[in-house]
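**Student:** Provided below are the primary sequence and the corresponding predicted coordinates.
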Amino acid sequence: MTWWAAVLGFVGALAGSWGGQLIASRREDRRWDRERDREEVRWQRERNRLDDQRRHEFQLDWRERKLAAFGDFLAGLDQALSAAMHARETALEKIGFVYVYGPKELTHDEIVENLKSGSARMSGESGELLSLSLKIGI
């Protein structure tokens, strides 16, 4: 009976050791899985944050480019309109029309009086083009 007790004790110790290792191994595998999942979530959050940051920087850059392009367009348009107005005024002056620039408060009689007094062009505070063109005799 002592042999059987010794063999049973040895087998029990061996089975307990293997069982303990198996339980510890499973526990360690679950811990690794949880840690891996946490790391994956953390990396996904970091990727999302970087994607959002890049998207925001791209939108800011795109906005700046659109504003610069629109500003260039408006500057070109202003130059073209100024050149067209100058060419129109020059052509109209050659045939005897004079455009009068001045504040909108001037009346028709005041404009005619200023033109008769020798001022072919008037510059006022507002500098807006009046919709008046007069045929003057040269």
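**Tutor:** Arrived safely, thanks for sending.
**Student:** Could you use CA atoms for every contact and neighbour count after this?
**Tutor:** Fine.
**Student:** centre of the chain versus the longest helix along the chain, how much separation?
**Tutor:** Determined from DSSP state H, the single longest helix within the chain is helix 2-94. Its chain's C-alpha centre and that of helix 2-94 lie 20 Å apart, by C-alpha atoms, centre = their mean, to the nearest Å.
**Student:** what about Lys66, distance to Leu77?
**Tutor:** Distance, Lys66 to Leu77, by C-alpha to C-alpha, to the nearest Å: 16 Å.
**Student:** scratch that, Leu50
**Tutor:** 40 Å.
**Student:** again with His56
**Tutor:** For His56, the distance to Leu77 - C-alpha to C-alpha - is 31 Å.
**Student:** Equivalent analysis for Arg26, please.
**Tutor:** For Arg26, the distance to Leu77 (C-alpha to C-alpha) stands at 75 Å.
**Student:** swap in Arg54?
**Tutor:** From Arg54 to Leu77 the distance is 34 Å (C-alpha to C-alpha).
**Student:** same check, this time on Ala120
**Tutor:** For Ala120 relative to Leu77 (C-alpha to C-alpha), the value is 28 Å.
**Student:** Please compare the first structure with the one that follows:
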Amino acid sequence: MTIWLAIIGVLGTLGGGWGSQLIAAKRELAREKQKIDSAREDHWRDQRLAAYTEFMITLDKFMVATNGISGMLERLKTHDVRSEIRAEIEKISQLREEAGVKMAAMEIRGTMPVLNAASVALSRLVSLRPKTQDYFLAIADKNSTSETVNQAEQEFNQEHDLFNKSRYEVAKEIRKELLLNEE
């Protein structure tokens, strides 16, 4: 009987040691998996942040380019700014294309709330470009009546405000996603 108790004791000790090792190994695997998942999340968060930042920079460049109209109005009184206007229209067209490319990068990395807001901003940017061109051309055309210029300005300002609001919504969604809310 004593021998059986000794054998059972040895087997219990070996089984307990082996069981402890198995439990410790499972815990270590869970910790490693959590580290890998965390690193993956950090990587994609960084990728999204980079894509979002590039898109927002492009929207800001577009905003600056369209805001240049007021300076041209002043220069128009004393100078012929038609070549400047053509250059600005070309710049705005390039920025629209650039925003489309940045949006494609966001579609790969971004989340739906940000993508939805960015899509609205991009469509507003696309709508704003012809209004900006019409306004620029109305300013440059010496034959334009003040009514034509005022109408073009009003349409431009409405579309510009909508674009600016949609740009703000994109930034708000990005802050929300990246947990950067100041609220």
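**Tutor:** The structure has been received and is ready for your questions. The shown structure was predicted, so the numbers you read here are calculated from the model rather than taken from an experiment.
**Student:** So the alignment partner in structure 2 of Arg47 of structure 1 versus Trp44 of structure 2, what's the distance?
**Tutor:** Taking TM-score structural alignment, the alignment pairs Arg47 of structure 1 with Ala30 from structure 2. For Ala30 of structure 2, the distance to Trp44 of structure 2 (C-alpha to C-alpha) stands at 21 Å.
**Student:** ditto for Ser119 of structure 2
**Tutor:** According to C-alpha to C-alpha, Ser119 of structure 2 stands 20 Å off from Trp44 of structure 2.
**Student:** right, and the helix or strand after the longest helix of structure 1?
**Tutor:** strand 97-101 (DSSP states H and E).
**Student:** biggest strand in structure 1, by residue count?
**Tutor:** When structure 1 is parsed with DSSP state E, its longest strand is strand 129-135.
**Student:** Which part of structure 2 matches that one?
**Tutor:** Aligned using TM-score structural alignment, strand 129-135 of structure 1 spans no residues in structure 2.
**Student:** Return the distance of that strand from the chain's centre.
**Tutor:** 43 Å.
**Student:** Give me the packing partners of it, helices and strands only.
**Tutor:** Here strand 129-135 of structure 1 touches strand 97-101, going by 3 or more C-alpha pairs under 8 Å, 6 or more residues apart in numbering; DSSP states H and E.
**Student:** Next, the angle strand 129-135 makes with the strand it packs on.
**Tutor:** When axes from the mean of the first three to the mean of the last three C-alpha atoms, to 10 degrees is applied, the directions of strand 97-101 of structure 1 and strand 129-135 differ by 150 degrees.
**Student:** okay, and stretch 150-162 of structure 2 goes to which residues in structure 1?
**Tutor:** By TM-score structural alignment, stretch 150-162 of structure 2 lines up with nothing in structure 1.
**Student:** Just the residues contacting that stretch, thanks.
**Tutor:** Stretch 150-162 of structure 2 is touched from outside by 124, 127-128, 131-132, 134-135, 138, with contacts defined as C-alpha atoms under 8 Å, 6 or more residues apart in numbering.
**Student:** Buried among the residues you listed? Need that as a selection in ChimeraX.
**Tutor:** To isolate the buried ones among these in ChimeraX, judged by 16 or more other C-alpha atoms under 10 Å, type:
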select :124,127,128,131,132,134,135,138
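**Student:** Let me have the contacts of stretch 150-162 of structure 2 in a markdown table, extended by secondary structure.
**Tutor:** Output for the contacts of stretch 150-162 of structure 2, formatted as a markdown table (DSSP: H, G, I helix; E, B strand; the rest coil):
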| residue | secondary structure |
| --- | --- |
| Arg124 | helix |
| Ser127 | helix |
| Leu128 | helix |
| Lys131 | helix |
| Thr132 | helix |
| Asp134 | helix |
| Tyr135 | helix |
| Ala138 | helix |
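**Student:** Now tabulate the contacts of stretch 150-162 of structure 2 in JSON lines and tack on distance to Ser146 of structure 2.
**Tutor:** Shown next, in JSON lines, are the contacts of stretch 150-162 of structure 2 (distance: C-alpha to C-alpha, whole Å):
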{"residue": "Arg124", "distance to Ser146 of structure 2": "26"}
{"residue": "Ser127", "distance to Ser146 of structure 2": "23"}
{"residue": "Leu128", "distance to Ser146 of structure 2": "21"}
{"residue": "Lys131", "distance to Ser146 of structure 2": "17"}
{"residue": "Thr132", "distance to Ser146 of structure 2": "17"}
{"residue": "Asp134", "distance to Ser146 of structure 2": "14"}
{"residue": "Tyr135", "distance to Ser146 of structure 2": "12"}
{"residue": "Ala138", "distance to Ser146 of structure 2": "9"}
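**Student:** Done for today, thanks.
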